[in-house]
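Student: quick one: sequence plus predicted model below, questions after.
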Amino acid sequence: MTERPFSRYTREKSWAALYSQHINAGYVLIPHSRTNNSIAVIRREPAEKVQEITRKLYEHADQCDAFFNQSDADEPNDPEVADLLKRSKHAVVLARSSDYYHYHLDDKEDMGVFGLVICGIHDSYLQLPVWELRNNKRYAARETSIDISSPVFEHARKTQVGHSILLGALHNGDKIAKAFLEALKKRQERTYWRIRAEVDAMQEAQYRGRHLAFMTELERKEVGAKISQGLKLYYAKRRSS
C-alpha cells in the first residue's frame, strides 16, 4: 500500500532525518539537551565547524548534562563551552510545520524558548525560522516554501500545502496574504468566505488532544517510576482483596 503525500511525514522520521542531516545542514546538536519533542541546537557552518564543536561539547558532556538537567548547576568551567550553551536555542521537532498550530504551540506561555522549528515538510507560515528536512533547506522566519506573492501561488493555493500556507499567513495577519484573499473575493466569493471561516475557526479553536510533552530523559524516568510504583500498589491491593 502506497503512502499518501502527507502520511509519510511523522515526528519519528523527522528525528531520524535530523540526526543524519544536521552536520551538512549546519546545526550542532547539543548533548543531553533532548526532550520528548525538542532538542537544543547551534547554527554553524561549514560542516567541519559543526563537527569540531560537536567533539568539543562531547568532551564536556557532563557539563552539558548539568546545564540542561540541573537547575542549580555551576557554569561550565570551559568559557567556550559556557558561551556555546548560552547561545544554543531549543528547536521543536514536528512532522509538518503546520503542526505548530495544530498543537497550539503559539499559545503556550513557555514556547518563547523555541528558536527553530525542525520538520519533515514546511507547509505553513511561522514567526520562527524553519529547517525543512525533506529538502534539507532552511527558511527564515515568515518565509514560506511557496512565495504567496508569486504568480504560481494562485494554482498552489488549491493544493493541500498551498492552502495550509495561506491559512497560516492569514492567522498571523500577513499583509500579502490578506491582499491575496481580498483579490480572491472578486473572483470566487464563496471560496473567500470559506477561507475566512477556516481562519476564524483556527484562531478560536482549542486543542483537545494530548499536548506535546517536553520532558527530559531524567523527567521521563521519574514519571515512569511513579507509574510503575502505582501499578505495583494497585495490583497488590487487587491480590489481597
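Tutor: Everything's here; your move.
Student: C-alpha from now on. contacts and neighbour counts both.
Tutor: Will do.
Student: do a quick rundown of the strands in this protein.
Tutor: If DSSP state E is used as the criterion, the strands of the chain fall at 27-29, 38-43, 89-96, 114-121, 130-132, 137-139.
Student: contacts for the fifth one next, please.
Tutor: Outside of strand 130-132, the residues that reach it under the criterion Cα atoms under 8 Å, 6 or more residues apart in numbering are 97, 116-122, 137-141.
Student: restricted to buried residues, select these in PyMOL.
Tutor: With 16 or more other Cα atoms under 10 Å as the criterion, this PyMOL line picks the buried residues out of the contacts of strand 130-132:
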select buried, resi 97+116+117+118+119+120+121+122+138+139
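Student: please convert the strands of the chain to CSV, extending it with distance to N172.
Tutor: What follows is the strands of the chain, written out as CSV (distance: least, Cα to Cα, whole Å):
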stretch, distance to N172
strand 27-29, 27
strand 38-43, 23
strand 89-96, 18
strand 114-121, 16
strand 130-132, 16
strand 137-139, 17
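Student: out of those strands, which is closest to Y207?
Tutor: strand 89-96 (16.3 Å; Cα to Cα).
Student: structure two is appended below for comparative analysis:
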Amino acid sequence: MLLCTRHQILSVLQSSAYTTGVRQINDGPGHRIRIHYKRGKIDREFECVVLVRSSHWYEHRLNLYGMGLIEMVVCARHDSCLPIPVWSVEEAKVYNPGETAHPLSALENKTFRGSRSGHALFLAALLTQKQETLTLLEDEEHIPRSTRYRLKAKVRAYANLKRGRRLTIE
C-alpha cells in the first residue's frame, strides 16, 4: 500500500505511535512536523519534513535549503540515499544517514537501475558521493557515454534551486 498524501502518512504515523515509539508532537508550518522518537537508547524530539517518497528530498531541492532546518525525513517509502535519518512509515523503520532500502550493489543490474526507484537511488547515491556509484558511473561496460552525460547533468541540476515556489518548511 503506497501512502499518497501527507494526510495519509500522518494518519498512519499517529495510529502506529504506540507500537513504533514514534509520535507526532505538533504540526509545523507547511510540510514540517515535530516528532518524539523513543526507540532503543534514543529518546528525543526531531524537526521533520513529510514527503511521500524520500527521493522527493532532491526533487524539492531540500538538499540545498533544508539541511539546517530539518533533522529527519518522515516518508511513506524510502527509495533514496539521504544525508540525514529517514523514518519510513510503511516499513516502520528508521534508516541512518546514507543507508538505503536496497543495497547499492543492486545498481549494477541494468533493469533495476532503469526502474523508477533504481534511478532515484542511483541519482541520490551520486549526490551523496557514494564511492560504489561513482565507480559504476565511470564504468563504460555498464553505462554508455550518453547516459553518463545525462546523469551528470541531472546531478548538476539538483545542485541548483529550480524556479518557482519552494516546499514550505519554515
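Tutor: Everything's here; your move. Computed from a prediction, not measured in an experiment: that's the story for all the values here.
Student: circling back: out of the strands of structure 1, indicate the one that is most buried.
Tutor: Most buried of the strands of structure 1, by mean neighbour count (mean count of other Cα atoms under 10 Å): strand 130-132, with a mean of 26.
Student: re the thing from before, wait, which of the contacts of strand 130-132 of structure 1 is closest to F67 of structure 1?
Tutor: Distances from F67 of structure 1 to the contacts of strand 130-132 of structure 1, taken by Cα to Cα, are shortest for L116, at 19.8 Å.
Student: show me what the closest one aligns to in structure 2.
Tutor: L116 of structure 1 maps onto M72 in structure 2, with residues paired by TM-score structural alignment.
Student: doesn't P85 make contact with that match?
Tutor: Yes: contact criterion Cα atoms under 8 Å: M72 of structure 2 and P85 qualify, at 5.0 Å.
Student: contact partners for the residue nearest to the spatial centre of structure 1?
Tutor: For structure 1, the residue nearest the mean C-alpha position is V92 (3.1 Å; Cα atoms, centre = their mean). Contacts were defined as Cα under 8 Å, 6+ apart; by that measure V92 of structure 1 touches N37, S38, I39, F114, L116, V117, I118.
Student: and which of those is nearest to K221 of structure 1?
Tutor: Closest to K221 of structure 1, out of all of the contacts of V92 of structure 1 and judged by Cα to Cα, is N37, at 15.7 Å.
Student: what about the counterpart of the closest one in structure 2, neighbour count?
Tutor: Taking TM-score structural alignment, N37 of structure 1 has H31 as its aligned residue in structure 2. Per other Cα atoms under 10 Å, the neighbour tally for H31 of structure 2 reads 15.
Student: so H31 of structure 2 makes contact with T168?
Tutor: Yes: between H31 of structure 2 and T168 there is a contact under Cα under 8 Å: 6.0 Å.
Student: what separation is there between the corresponding residue of structure 1 for A101 of structure 2 and Q229 of structure 1?
Tutor: Using TM-score structural alignment, the equivalent of A101 of structure 2 in structure 1 is S145. Plainly put, S145 of structure 1 is 48 Å away from Q229 of structure 1 if you go by Cα to Cα, to the nearest Å.
Student: ok, now E48 of structure 1?
Tutor: 47 Å.
Student: and of the strands of structure 1, who's closest to I195 of structure 1?
Tutor: It's strand 89-96; of these, that one is closest to I195 of structure 1 (Cα to Cα) at 20.5 Å.
Student: could you give the angle of that closest one to strand 38-43?
Tutor: 120 degrees (axes from the mean of the first three to the mean of the last three Cα atoms, to 10 degrees).
Student: could you tell me where strand 89-96 of structure 1 falls in structure 2?
Tutor: Under the criterion TM-score structural alignment, strand 89-96 of structure 1 matches residues 46-53.
Student: mean shift between the matching stretch and structure 1?
Tutor: Aligned to structure 1 and superposed, stretch 46-53 of structure 2 gives a mean residue distance of 1.0 Å (mean Cα distance after the TM-score superposition for structure 1).
Student: list the residues that contact the residue lying closest to L29 of structure 1 once chain neighbours are set aside.
Tutor: Nearest non-adjacent residue to L29 of structure 1, counting by Cα to Cα, 6 or more residues apart in numbering: V41, 4.8 Å away. Counting by Cα under 8 Å, 6+ apart, V41 of structure 1 makes contact with Y27, V28, L29, I30, S88, K89, H90, A91.
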